[in-house]
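Q: sharing a model that was predicted from the sequence below.
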Amino acid sequence: MGPGTLYEILKTLPVFEHPDLLVSGAKLDDAGVYRLNDDLALIQTVDFFTPMVDEPYLFGEIAAANALSDVYAMGGTPLTAMNITAFPTCSLDLGILRDILAGGASKVQEAGALLVGGHTIEDKEPKYGLAVTGTVHPQRVVTNQGAKPGDLLVLTKPVGVGIITTAIKAGEASRRAAREAADIMRQLNNKAAQVMVEVGVNACTDITGFGLIGHIYEICVGSNVGVEIEVHDIPVLEAALEYARMGLVPGGAYVNRRFLEEKIHWVGNVPEEIQDVLFDPQTSGGLLIVVPQDKANRLTEKLEAVGVKGFKIGRVTDEPSKIRLEGD
């Protein structure tokens, strides 16, 4: 579902408030956070979707990594997970479901969390994901609302996987491009989150269905700031640019663009295929970390030390909700 449609629905629903509800769904953040006591809060999130790859085990890995990512974006540690599954048992081999669940379980195990059950329904198309509970210290919650003018934006994964998965479905993606995208999507954001918490940052979100620009916009709204992005500094998968030129762009990218087009300012030359990538819905994308300028080098150095590349892509400004995208 696109951001515009979702916001229209959510604004009609009641807003739940409680002294211990530190982050609610009303704040457009990645997960909810509820304080249990002075030293412990729970992070709760859920995510599931239809397959974007043909390999069942890989699909399970990607869906689980995507769901776990919300906990990492809040600066937390996954504790437990529950499967959410829809599957057509009358038309597909049950071995496919077994492989999907095994792939998901492998990522839960890699995260150091516990798989404690789940729920399965009959459906015409397979769907899979997780409901995840994590923990965090109440005073160390990282939200998308703390960005300050002068902060730098650091992205931990390249963008463009949505375009590549669209090319996969069309039978146009090379084996190399498909594998590169899969490896990015199945990678947990745990190491990046650990470094982020250690260094101390002002805000964070993970890049998923609303695309890079959509999630930047959420930080702008949540923090009452603007951003300036250097487009040439954004890490982009080369194959995604090739497939975008071929018109292999997912429908969600156009939905994201329509919602955001009046909220952004293009400066200089930004080719159409790069614009497509910036709006491209990501699956299990990287963390977008907002860090004070004097900590930025320390953050990227520590990320590098644990095998994660941190890309400085822009800075925060004091112009509320203004997104400035600077090309060549």
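A: Everything's here; your move. Numbering: from 1, shown residues only.
Q: going forward, measure contacts and count neighbours with C-alpha atoms only.
A: OK.
Q: for residue 196, give me its contacts.
A: Shown in contact with residue 196 (Cα atoms under 8 Å, 6 or more residues apart in numbering): 75, 289, 299.
Q: name the nearest residue to the last one, ignoring sequence neighbours.
A: Spelled out, it's residue 299. The shortest distance from residue 299 to any non-neighbouring residue, by Cα to Cα, 6 or more residues apart in numbering, is to residue 199 (6.2 Å).
Q: same check on the first one?
A: Leaving aside its sequence neighbours, residue 75 sits nearest to residue 142 (Cα to Cα, 6+ apart; 5.3 Å).
Q: how deep is that neighbour tucked in, by neighbour count?
A: 27 (other Cα atoms under 10 Å).
Q: show me the strands in the stretch 201-328 of the chain, by range?
A: Taking DSSP state E, counting those that start in this stretch to define them, one finds strands in the stretch 201-328 of the chain at 203-206, 226-230, 264-267, 287-291, 311-317, 323-326.
Q: tell me what the second one is packed against?
A: Which is strand 226-230. If you count contacts as 3 or more Cα pairs under 8 Å, 6 or more residues apart in numbering; DSSP states H and E, strand 226-230 packs onto helix 211-223, strand 311-317, strand 323-326.
Q: put this next to the previous one:
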Amino acid sequence: MNAPVSIPPVRLTSLAHGGGCGCKLAPAVLQELLAGAAAPPFAQLLVGTETGDDAAVWQVDENTCIVATTDFFMPVVDDPHDFGRIAATNAISDVYAMGGRPVMALAILGMPLGKIAPETVRSILDGGRAACTAAGIPIAGGHSIDAPEPIYGLAVIGTCRPQDVRRNTGARPGDALILTKGLGVGIYSAAFKKEILSEAAYAEMIASTTLLNSIGAELARDPDVHGITDVTGFGILGHGLEMARGSGVDLDLSLAALPWLSEAEALAEAGTVTGASHRNWDSYGAETDLPSDLPAWRRHLLTDPQTSGGLLVACDAAKADEILARVRSAGYPAARRIGFATEGSGRVRVVA
């Protein structure tokens, strides 16, 4: 009997041309691909593709909506269990961002056969299952293919009440803006691939990217919370711009108020940025207003793709401090008030 073929260990990130949400198509390319592709009208489809929202929402009856999403990407780290946890947490986030509670998931798996050992793939799946267990949901099935690069993610189904649906189009003039997680994941992942990320920063990145955005389902029950979206591959500027466009307002973001992962600014200033940061800026930079003396490395922080990032929340300014306190007490210590919405036409301004 032939002995089993041994596959040598390999860095997962070395098998992928990009990693995490930095693999997303550039916003401008995505807009071009989806142009004219609006679905036929269905009265029960409350949220579709029209505003680039986080998930689709279908109203079943007067009390129940189905929230459905899918998200997958290539490795952002080399540890297979961490990769599985991050990818699953990121996918589940879309349901929370719509105000839903997840009920089950289906796995999406593409692996380059012969390049990755079976035990590595098993560890990826175990990591995804661990994230789903933390969210209180099963992985009820899925699909796998032989692929040239490793891919993992989930299709996630959730539910919510119709009145609890929260969109990226709900911001109102005068609203305060809250961000629930620190920024800089793309910078950290780029540093990781260069093998210059410190152990402490790696631990910080894993803690952030595996933190479920479950607070979104709680916030959606509050009528003072008007709009929610999660900040992922298009960066804080790009996802802020989607909220501004969809809501018909301008967003003013305070540079001094934005929360950063502890080493993100130093790494960016030293030149560690992602290709996706450049693509993001090329896609939407003309629709944003930045300080004239803003150095390029700070601009890259604003367009930095976030894998499993936080929620951007638009809420009644009079209740913002109370809502922020609730978010922090629920386990999001990096949460900050980062700006406000004003009357406008769909732009984002960054003020020093």
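A: Structure's in. What do you need? Source: prediction; values computed, not measured.
Q: dump the residue contacts of the counterpart of residue 172 of structure 2 in structure 1.
A: Residue correspondence, TM-score structural alignment: residue 172 of structure 2 in this structure matches residue 148 in structure 1. Neighbour list for residue 148 of structure 1: 202, 223, 225, 292, 316, 317, 318 [criterion: Cα under 8 Å, 6+ apart].
Q: what's the answer for residue 96 of structure 2, then?
A: Taking Cα under 8 Å, 6+ apart as the definition, contacts of residue 96 of structure 2 comprise 102, 213, 214, 215, 216, 217.
Q: identify the farthest-apart pair in those residues.
A: Taking every pair in the contacts of residue 96 of structure 2 and measuring Cα to Cα, the maximum separation is 12.4 Å, between 102 and 215.
Q: any idea how far residue 217 of structure 2 is from residue 327 of structure 2?
A: The span separating residue 327 of structure 2 from residue 217 of structure 2 equals 12 Å under the rule Cα to Cα, to the nearest Å.
Q: now swap in residue 293 of structure 2 and tell me
A: When distances are taken as Cα to Cα, residue 293 of structure 2 and residue 217 of structure 2 turn out to be 39 Å apart.
Q: mean per-residue distance, whichever helix or strand residue 207 of structure 2 is part of to structure 1?
A: Under the criterion DSSP states H and E, the helix or strand holding residue 207 of structure 2 is helix 199-209. Per the superposition on structure 1, helix 199-209 of structure 2 and its aligned residues are separated by 1.1 Å on average (mean Cα distance after the TM-score superposition for structure 1).
Q: now do the SS call for residue 106 of structure 1.
A: Here residue 106 of structure 1 is recorded as helix under DSSP: H, G, I helix; E, B strand; the rest coil.
Q: that one maps to what in structure 2?
A: Checking with TM-score structural alignment, residue 106 of structure 1 has residue 130 as its match.
Q: show me the contacts for the nearest residue to its match once chain neighbours are set aside.
A: Of all residues beyond its chain neighbours, the one nearest residue 130 of structure 2 is residue 85 (6.6 Å), with distances taken as Cα to Cα, 6+ apart. Residues near residue 85 of structure 2 by Cα under 8 Å, 6+ apart: 124, 127, 128, 129, 130, 131, 210.
Q: now the residue nearest to residue 75 of structure 1: how far from residue 194 of structure 1?
A: Separation of residue 142 of structure 1 from residue 194 of structure 1 (Cα to Cα) stands at 12 Å.
Q: what is in contact with those two at once?
A: Residues touching both residue 142 of structure 1 and residue 194 (Cα under 8 Å, 6+ apart): residue 75.
Q: picking up where we left off before, list the residues that contact the residue nearest to residue 299 of structure 1.
A: With contacts defined as Cα under 8 Å, 6+ apart, the neighbours of residue 199 of structure 1 are 295, 298, 299.
Q: go ahead and flag the most central residue of structure 2.
A: If you average the C-alpha coordinates of structure 2 and look for the closest C-alpha using Cα atoms, centre = their mean, you land on residue 232, 2.9 Å from that point.
Q: skipping adjacent residues, who's closest to the corresponding residue of structure 1 for that residue in space?
A: In structure 1, the residue matched to residue 232 of structure 2 (TM-score structural alignment) is residue 208. With Cα to Cα, 6+ apart as the criterion, residue 208 of structure 1 has its nearest non-adjacent residue at 4.4 Å, and that residue is residue 282.
Q: do residue 220 of structure 1 as well
A: The shortest distance from residue 220 of structure 1 to any non-neighbouring residue, by Cα to Cα, 6+ apart, is to residue 321 (5.0 Å).
Q: and that neighbour, what pairs with it in structure 2?
A: Under TM-score structural alignment, residue 321 of structure 1 pairs with residue 346 in structure 2.
Q: count of neighbours near its match?
A: Neighbour number of residue 346 of structure 2 under other Cα under 10 Å is 20.
Q: pretty sure it sits against residue 246.
A: Yes: with contact defined as Cα atoms under 8 Å, residue 346 of structure 2 counts as touching residue 246 (7.4 Å).
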